[in-house]
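J.: Sequence and predicted structure are below.
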Amino acid sequence: MKRRTFLTFCSSTGLAPVIGSWAASPNETPNIASVGVGGKGWVDSNGAAKFANMRAFCDVNQGRTKRQGGFLLAANQWPKANRYADWREMLEKEGDALDGITVTTPDHMHAPITMTALKLGIACYTQKPLTRTIHESRAITAAAKEAGVATQMGNQHHNGRTYRTLVKLIRDGVVGKIREVHCWSNRPVWPQGIARPEGSMPVPETLDWDLWLGGAPDRPYHEAYQPFNWRGWFDFGAGALGDMGAHIIDPPVWALALGAPRTVAYEGPTPMPETFPTTERIRYGFSGTKYTAGDRLELTWHDGDKRPDLVANGLPAEFKLAAGGSLYIGETGTIVAGHGSNSLPEIFRDGRAEAIKLAVVEGVNHYQQWIDAIRGEGETTSHFGYAGPLTETVLLGTVVCRFPGITLEWNPEAMKFDNSPEATALVKQPYREGWEVEGLV
């Protein structure tokens, strides 16, 4: 019985599908497909294909790209792989043979593609942020649990030595319990805080603009959106916070075992109708945990030209912050860690660096961990059961940046803001007609 037929049978009879029956055995090479093979998609498809067989790939731009990789290079790299422009056609034709899929598209298409793959019992490696809306994160988290397949969000630094060592330091209480956290990024490095461009431009011959738009509202093509600047637009991306928050907010959420925020507030420029702000400060209020110094913890996100105060947070005035990172104010000192895997956390007490030999926790390959999990060898660490709630936390900030001057009160159980129907309206958003996916509408 084919996978699609089997899943339909299970749905009609109420039986739970045993998805694992399609998992590759430890002695087999899993078959994977990639949606998006340019830019970061080139990195993800190659990263996964080192440990798997690339059976098919898909990209809405079938010509050359200004960024690395792309359809033509993918065709040369994997000449035996089947090629598509439309991910729906690819999953329809290839789904029965696939063990896994990488999803590396603009944010607005993460959830529709991932949900469709999960419904087919296909393991998913989906780029960060996992989804564009809070409702999508909640739905994908539930669908992954029901499907029982290997999942991994593409926040690869979760498995790097910097973050793994940082989490150990915090949980070992090297600076005592944590009182406050700051995270920051130099993003955006693309236009934000701008208005919609007037008019339109000719669609590049090799780009299928309708497929690129997918579930987003229809609008004419313009280079202001594609191939990279989509991140700054509400309809397509999640701004600087969505791009980097899934990386940089990951270690405090992980190390401190934080649940859903209860409050969130924005400081920054007056919002524009369609794009994220040029700079922002987002204050999250969490309930305390056994790793925090009180019954409440504030985590502040800074991007654009905003940064945490050095001296006030236990660092020397001359200290140079990395382009992105996080710092943790504890009872007995401060830990600061740059974003990425090329550095290790530093410890400061009374404004002075402390020479300490760190117990480094070495990293593991994020892609290999996912492929191994497909084969039944271990589990992933940024599976959707973890990455979904993390993404939800990040996306609360992409909502509140449209409501300056108010502290939004988040009710995670009801999935609404108790004090703002207008903000709640952004938790779940519609899809363009013909692009609705079961499980998301």
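T.: Right, received. Where do you want to start? Numbers count the residues shown, from 1 in each chain.
J.: only C-alpha atoms for contact and neighbour calcs from this point on.
T.: OK.
J.: residues in contact with the longest helix that the chain contains?
T.: In the chain, assigned by DSSP state H, the helix with the most residues is helix 384-400. Contacting residues not belonging to helix 384-400 are listed as 128-134, 137-138, 140-141, 144-145, 151-153, 238-239, 241-242, 245-246, 249-250, 253, 260-261, 264-266, 276, 282, 408, 423, 426-427 [Cα atoms under 8 Å, 6 or more residues apart in numbering].
J.: Could you measure from residue 88 over to residue 185?
T.: 35 Å (Cα to Cα, to the nearest Å).
J.: out of the two, which sits in the more crowded spot?
T.: residue 185 (25 against 16; other Cα atoms under 10 Å).
J.: Next, count neighbours for the closest residue to the more buried one other than its chain neighbours.
T.: Nearest non-adjacent residue to residue 185, counting by Cα to Cα, 6 or more residues apart in numbering: residue 324, 4.1 Å away. Residues within reach of residue 324, counting by other Cα under 10 Å, total 20.
J.: Residue 324 contacts residue 339, correct?
T.: Yes - counting by Cα atoms under 8 Å, residue 339 is a contact partner of residue 324 at 5.2 Å.
J.: Overlap in contacts, these two.
T.: Listed contacts common to residue 324 and residue 339 are residue 248; contacts here mean Cα under 8 Å, 6+ apart.
J.: For the longest helix of the chain, what is the distance to the chain centroid?
T.: Centre-to-centre, helix 384-400 and its host chain are 8 Å apart (Cα atoms, centre = their mean, to the nearest Å).
J.: Pasting the second one now:
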Amino acid sequence: MENESNHQSRRNFIKSGAIAAAAFTIVPRHVLGKGFLAPSDKLYIAGVGVGGKGYSDLKSFHNSGKAVINFLCDVDDRRALKARQDYPTAKYYKDWRELFDKESKNFDAVCVSTPDHNHAITTLAAMQLGKHVYVQKPLTHDIYEARVLLDAAKKYKVVTQMGNQGASDDGVRQMQEWFDADVIGKVHTVYCWTNRPVWPQGIPWPSQAAEIPKELDWDLWLGTAPQKNYVDKLVPFNWRGWWDYGTGALGDMGCHLMEGPFTVLGLNAATSVEASVGSVYVDEFKRGYFPDSCPPSSHVILNFPATAKNKSAIKLHWMDGGIQPERPEELGPNEVFGDGGNGMLFIGTKGKMMAGTYNQNPRLLPTSKTQEVKVKQKYDRVTGSTNGHYAQWVEACLAGYGNKELSSPFEKAVPLTEALLMANLAIRSYDIKTQKDGKDIFPGRNIKLLWDNTQMRVTNFEEANQFVKRNYRAGWTLGV
């Protein structure tokens, strides 16, 4: 994560209990002692990764009326420009390690919206400083990292939230109420699907290096990832399709679409997973083999045991690349399935229900039942629904650890993240190649991977376990 002197300086800060810098006219609330409200009752936030989604996250925190954005950090000056214009008094850094070492006395919380491969290392460092954290989905790049953050949430007792804002939508609470009222019975099958990726996947790593933009610190952007040349258009978005940095369509949309089933059914750890993937052809007769890149499409089946809420084993199907399940017979021929491009479908012993991205527009099937069936409201709604996800975290931070309920704290976000990363583990295992009798073989295909959740390992295909925990680039460590 950082060199030893940086690591030690953070530890020294924690021990010293230093007070806020005199330059601030309103003292950040955390330095006044636990439970003490600053005169402004504002949450001071440092943003790490402030372009794109990071920018919109900061705007949403600011719009809550209870947050001050007082530090900005991004490795790319181009991506940071809009945030710097909107928050001209916020001090700007390129390296989050320098920000944390120099300024940790002066902010209460951190928003992490970097590429996936640097989520865990930044988040853990913030938690070790006692900072509340809001982290974009997926929470981590690897299953091991997710488990580390779960342990850290318990240890450091800071307020945590993953950026899957659909967890705060009214829709998931409506589906919970239908399910709890036994409207669809016990659920045995769930489908989640997406039209992503909308970036290149299933391709070889470009052979031609590109000139690094002068505004981009490429070494800092790489962070924990292996040293490689910069390639054209990798930043700001196409990194999602490369395993070194991103987690593919599952990482982008899995937390939005699988959150509903996890919450409604009380899912936790899957026991097994199997996958099949689409591919591209490099010529008329030869299929491409590009293990650095996520595939253009996939179908994954995760098997979950019965839960306290759902007394039936559950088979959860994930489909991406535009693949969709068969339309339910109860859905009219011209009715939209899910929200068109994405969706979730629950199949129970007494009926079915579906919703779109972020759990929005939940409907019973046939859709006429949606208005006909009346059940008592059981779950409080989040003020602002999906958009209220941000203010909910801000208010929870101001209230202090354990004093307000959150929609996606790490205790809930980690099992969800681990499930989609387990699906990715099966996808990546599909393309493990070796040789037998002079011929290429792929031993990870056409098998079901059995998962030991306690030990965090696949028990019947050892080669798959290389994807549970990756090796960081020299000079970077998770610090645990």
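T.: Thanks, I have it. Predicted model, so just to flag it, every value in this text is computed and none were measured.
J.: Which position in the second structure pairs with residue 136 of the first structure?
T.: Matched to the second structure by TM-score structural alignment, residue 136 of the first structure sits across from residue 145.
J.: In this structure its match contacts residue 118, no?
T.: No - applying Cα under 8 Å as the test, residue 145 of the second structure and residue 118 come out as separate, 10.4 Å apart.
J.: From residue 367 of the first structure, how far off is residue 358 of the first structure?
T.: From residue 358 of the first structure over to residue 367 of the first structure (counting by Cα to Cα), the distance is 26 Å.
J.: Among the two, which residue is more densely surrounded?
T.: Taking neighbours as other Cα under 10 Å, residue 358 of the first structure and residue 367 compare with residue 367 leading, 26 against 14.
J.: on that earlier part again, return a ChimeraX selection command for the buried portion of the contacts of helix 384-400 of the first structure.
T.: Restricted to buried positions by 16 or more other Cα atoms under 10 Å, the ChimeraX selection for the contacts of helix 384-400 of the first structure reads:
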select :128,129,130,131,132,133,134,137,138,140,141,144,151,152,153,238,239,241,242,245,246,249,250,253,260,261,264,265,266,276,282,408,423,426,427
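J.: From the contacts of helix 384-400 of the first structure, which land in strands?
T.: Among the contacts of helix 384-400 of the first structure, DSSP state E puts 151-153, 264-266, 282, 408 in strands.
J.: would you list every one of the strands in the stretch 1-150 of the second structure?
T.: For the stretch 1-150 of the second structure, strands defined by DSSP state E, counting those that start in this stretch occupy the ranges 43-48, 67-73, 91-93, 109-112, 132-135.
J.: In terms of secondary structure, what does the first one contact?
T.: Applying 3 or more Cα pairs under 8 Å, 6 or more residues apart in numbering; DSSP states H and E, one finds that strand 43-48 of the second structure makes contact with helix 53-63, strand 67-73, strand 109-112, helix 388-399.
J.: okay, those in CSV with distance to residue 88 of the second structure next?
T.: Listed next are these as CSV, based on distance: least, Cα to Cα, whole Å:
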stretch, distance to residue 88 of the second structure
helix 53-63, 14
strand 67-73, 9
strand 109-112, 18
helix 388-399, 21
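J.: Of the ones you listed, which stretch is the most buried?
T.: Burial of these is given as mean neighbour count (mean count of other Cα atoms under 10 Å); strand 109-112 ranks first at a mean of 28.
J.: Once aligned, what mean separation remains between that one and the first structure?
T.: Comparing strand 109-112 of the second structure with its match in the first structure after superposition yields a mean distance of 0.4 Å (mean Cα distance after the TM-score superposition for the first structure).
J.: so what corresponds to residue 272 of the second structure in the first structure?
T.: Under TM-score structural alignment, residue 272 of the second structure pairs with residue 263 in the first structure.
J.: Next one: its match relative to residue 248 of the first structure, how far apart?
T.: 19 Å.
J.: So if I had to pick from these two, which one is more boxed in?
T.: Between residue 263 of the first structure and residue 248, counted using other Cα under 10 Å, the more crowded position is residue 248 (27 against 19).
J.: ok now do the alignment partner in the second structure of that one, which residues does it touch?
T.: By TM-score structural alignment, residue 248 of the first structure lines up with residue 257 in the second structure. Residue 257 of the second structure is in contact with 192-193, 342-344, 356-359, counting by Cα under 8 Å, 6+ apart.
J.: preserved in the first structure, out of these?
T.: Here is what carries over to the first structure from the contacts of residue 257 of the second structure, by both residues aligned by TM-score structural alignment, their matches' Cα atoms under 8 Å: 192-193, 342-344, 357.
J.: hang on, the earlier thing: of all the helices and strands packed on strand 43-48 of the second structure, which lies closest to residue 175 of the second structure?
T.: Residue 175 of the second structure sits nearest to helix 388-399 of all these, at 18.1 Å, using Cα to Cα.
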